[in-house]
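> Output the structure for:
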Amino acid sequence: MYALKKKQHGVFVGVDNRGKTPSVNNTPEIDRHFIRKHIKSFLTVLSHYTRKDSNRQYLSANLSLKKMFYLYEELCMKKRKKLCKINIYREIFCTEYNLALHRPKKAQCSICTVYYEKKQQGELDDDDEEQFVRHQRNKESSRGQKSKDKQRAKTDKSFVVSTFNLEAVLPNSCSMVGDLYSKRCMSTYNLSFYSLGDGKGTCYLWDEVNGGRGSNEIGSCILMHINSVAEKNSHLKEITFYSDTCGGQNRNQYVASAMLYAFNQHKSIEIINHKFFERGHSEMEADSIHSAVERAKKNTQKLSLTVGYSCFNGQKEEPLRSNSNEFSGLL
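Okay, here's the model as predicted:
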């Protein structure tokens, strides 16, 4: 009847009043604000090993949405606030915050973890603050140096910069047949180099029969890699390596001796640098090679060094170059 009364010359000229009455099912803003305040009360930690820039933060691994809601219920009873249902709590958590309830897949820095735990418990002192600030400063410094070297390597043919890292042990046998697995299982090792200038990767592979995972094997691979780079690049004058600070593999006298030997062998090379990332923040481009290998290995029924590791090729935009190593003539 209202529409008919407001009709002139066949056209409705009244005011549409639909949707102006507040819904009785809407959660009041004051209650939603209390939920937001409760979510913000939980300590969050940034992911250290996310390769791409991300604003996602992570809650403690012992939390879950149900546990958070249970704590919210207790707080409402204590503060005598209106209790909202869990679906409202979940909606606000999922739509208004970029939070994750699981622990990041990448490893966390022990120094940062201890710092955040002490901060949450209110046990921080001046020494902890000073150590954390120095730790963060060193992290940013190493990242900045790598970025500068990367940009230089893209334009300067006489300069090569690479990151290298040893992958987790790869078992040769991928078969789920018990007898076959136990009789043919043999550990294989992969040291990956990633050239920051051209984005190409090189993998040095060997099994436990030909070597272990110590500094001698790492130094031998570095020596072979320098020889390979020098052979292909006639303009090479300076080469820089980035790695983590593992003392048993990278940061020791044997690796330094291998680099010194390569320096004396190649007269065209004027400088060989070995720079280290800050402890706990050694994420690097070489890790992307390991991720590609792990993904390919899931679809591989047989993994053997003699067949050339087919899962190492074709997984990146630029195919990986893999080398099977025997260290008898190098160690």
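
> going forward, measure contacts and count neighbours with C-alpha atoms only.
Noted.

> where's Asn273, which helix or strand?
Applying DSSP states H and E as the criterion places Asn273 in strand 271-276.

> Please provide the structure for the following sequence as well, for comparison with the first:
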Amino acid sequence: MVCKGCFLTALGEIKCFIELAVQNKLSSSDSGIPVADNKGREPPKHKLSESVRDDVKKHIQSFPEYESHYSRKTKTKKYLPSHLNHTKMYEIYKTGSAIPRFSAKDMGKNKTVLEEHQTSAEDEYEKKREEKDKAKVNPSYKVFSFDLQQCLPFPYLNTSVSFYKRQLRVFNLTSHDCATKEVKCFMWHEGIANRGANNIASCLVKLTDNLPRDVKHAVFYSDTCPGKNLNSHVAVMFSCALQRITILQYIGHEFMVPGHTHLECDYDHSAIERQRKKTPVEIAHPRD
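You can find the predicted model right below:
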């Protein structure tokens, strides 16, 4: 005989569990070994059948898949079109069928690293602001931001039929003059070329070749995507531009801190997206 409270505490069990165990033992055979219960022997009532699960998988796989906006050498992950979401996919399914975050503990461990990261990001933003102010008063000084917009699907249709079609992907590299706010868009589709480092460098060649004749100092800001910006192709292109354009004395390429890459051309991309959604006619061709 032992104290019930001490017994429950020592085993870390509750009163109901012990009572059920005793009841099973008393109702079992003469051996004193409790009979096995029937829990977990039958599938849950809410579990979907294999046929329904297969239908759902086929429905998901029926949508076209695309590579990431940020290209990598090893491309394993595929993504759905940007205009799709779970709600739309479920609505389409119903019409055709019957049926990285960090914890507070982690942040505490990496508080110093986080503070250094935020300080570096703010320093880079401050440096860009100083460069912009200098460009506004000095015509021989230019500061640009450039970035590749997320792929634009063509034709741009709002019907559910278009969700199942392989659409043409159109690329748009946007450059933004931080002093004059002049915007230039370099557009091409996947039938013409890809969106790798050479393609980005080709657009920047056109941008540097059309700089005003009195520009002696040019600085370019971008994110750190290695497939497009942070690579030897773009670096060599800027080096060649310095040799080709004799009046240019300096070309700088600054990279924003990962996770803090908000640039002026992001506003231009937002404006394009807003206008595209408000367009009263269907966009059936890149020229539209």
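
> How alike are these chains, TM-score-wise?
The TM-score (TM-score structural alignment, normalised by the length of structure 2) is 0.61; 187 aligned residues with a CA RMSD of 2.0 Å.

> As a check, name the ranges of all strands in the stretch 201-331 of structure 1.
Assigned by DSSP state E, counting those that start in this stretch, the strands in the stretch 201-331 of structure 1 fall at 201-207, 238-243, 271-276, 321-324.

> closest one to Phe164 of structure 1 among the ones you listed?
strand 238-243 (5.7 Å; CA to CA).

> Please tell me which residues of structure 2 that closest one aligns onto.
Strand 238-243 of structure 1 lines up with residues 217-222 of structure 2 when matched by TM-score structural alignment.

> try stretch 88-95 of structure 1
Going by TM-score structural alignment, stretch 88-95 of structure 1 lines up with nothing in structure 2.

> what comes up buried for that stretch?
Of the residues in stretch 88-95 of structure 1, Tyr89, Arg90, Ile92, Phe93 count as buried by neighbour count, 16 or more other CA atoms under 10 Å.

> re earlier: same list (the strands of the stretch 201-331 of structure 1) but as CSV, adding distance to Ile218 of structure 1 and mean neighbour count.
Below are the strands of the stretch 201-331 of structure 1 laid out as CSV (distance: least, CA to CA, whole Å; neighbours: other CA atoms under 10 Å):
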stretch, distance to Ile218 of structure 1, mean neighbour count
strand 201-207, 10, 22
strand 238-243, 11, 20
strand 271-276, 13, 16
strand 321-324, 14, 16
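
> will you turn the ones you listed into TSV that also has distance to Ser175 of structure 1?
Output for the strands of the stretch 201-331 of structure 1, formatted as TSV (distance: least, CA to CA, whole Å):
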stretch	distance to Ser175 of structure 1
strand 201-207	18
strand 238-243	33
strand 271-276	38
strand 321-324	22
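
> out of the ones you listed, nearest to Lys37 of structure 1?
Closest among those, using CA to CA: strand 271-276, at 41.1 Å.

> which residue ranges form the helices in the stretch 51-200 of structure 2?
Assigned by DSSP state H, counting those that start in this stretch, the helices in the stretch 51-200 of structure 2 fall at 86-96, 104-109, 111-137, 197-209.

> Just say which of the ones you listed is most tucked in.
Compared across these, helix 197-209 shows the largest average neighbour count, a mean of 17 (mean count of other CA atoms under 10 Å).

> right, and Glu124 of structure 2 touches Met256 too?
Yes: in this structure Glu124 of structure 2 lies within contact range of Met256 using CA atoms under 8 Å: 6.4 Å.

> picking that back up, counterpart of the strand holding Asn273 of structure 1 in structure 2, which residues?
Using TM-score structural alignment, strand 271-276 of structure 1 pairs with 250-255 in structure 2.

> By how much does that stretch deviate from structure 1 on average?
For stretch 250-255 of structure 2, the mean deviation from structure 1 after alignment is 0.3 Å (mean CA distance after the TM-score superposition for structure 1).

> what's the straight distance from one end of stretch 186-201 of structure 1 to the other?
Stretch 186-201 of structure 1 has an end-to-end distance of 25 Å (criterion: CA to CA, to the nearest Å).

> who touches it?
Residues outside stretch 186-201 of structure 1 that contact it (CA atoms under 8 Å, 6 or more residues apart in numbering) are 150-154, 160-173, 202-208, 212-213, 218, 221, 285-286, 289-290, 305, 318-321.

> ok, now with 7 Å
150, 153-154, 160-167, 169-172, 202-208, 285-286, 318, 320-321 (CA atoms under 7 Å, 6 or more residues apart in numbering).

> counterpart of it in structure 2, which residues?
So stretch 186-201 of structure 1 sits over residues 168-183 in structure 2, by TM-score structural alignment.

> List the buried residues of that stretch.
Buried residues in stretch 168-183 of structure 2 (16+ other CA under 10 Å): 168-179, 183.

> possible to save those residues as JSON lines with distance to Gly252 of structure 2?
Shown next, in JSON lines, are those (distance: CA to CA, whole Å):
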{"residue": "Leu168", "distance to Gly252 of structure 2": "35"}
{"residue": "Arg169", "distance to Gly252 of structure 2": "31"}
{"residue": "Val170", "distance to Gly252 of structure 2": "29"}
{"residue": "Phe171", "distance to Gly252 of structure 2": "25"}
{"residue": "Asn172", "distance to Gly252 of structure 2": "23"}
{"residue": "Leu173", "distance to Gly252 of structure 2": "19"}
{"residue": "Thr174", "distance to Gly252 of structure 2": "18"}
{"residue": "Ser175", "distance to Gly252 of structure 2": "15"}
{"residue": "His176", "distance to Gly252 of structure 2": "15"}
{"residue": "Asp177", "distance to Gly252 of structure 2": "14"}
{"residue": "Cys178", "distance to Gly252 of structure 2": "15"}
{"residue": "Ala179", "distance to Gly252 of structure 2": "16"}
{"residue": "Val183", "distance to Gly252 of structure 2": "19"}
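
> Could you identify the most distant pair in the residues you listed?
Spanning the widest gap among those are Leu168 and Ala179, at 34.5 Å by CA to CA.

> for the equivalent of His233 of structure 2 over in structure 1, what are its contacts?
Under the alignment by TM-score structural alignment, His233 of structure 2 pairs with Tyr254 in structure 1. Neighbouring residues of Tyr254 of structure 1 by CA under 7 Å, 6+ apart: Ser215, Asn216, Gly219.
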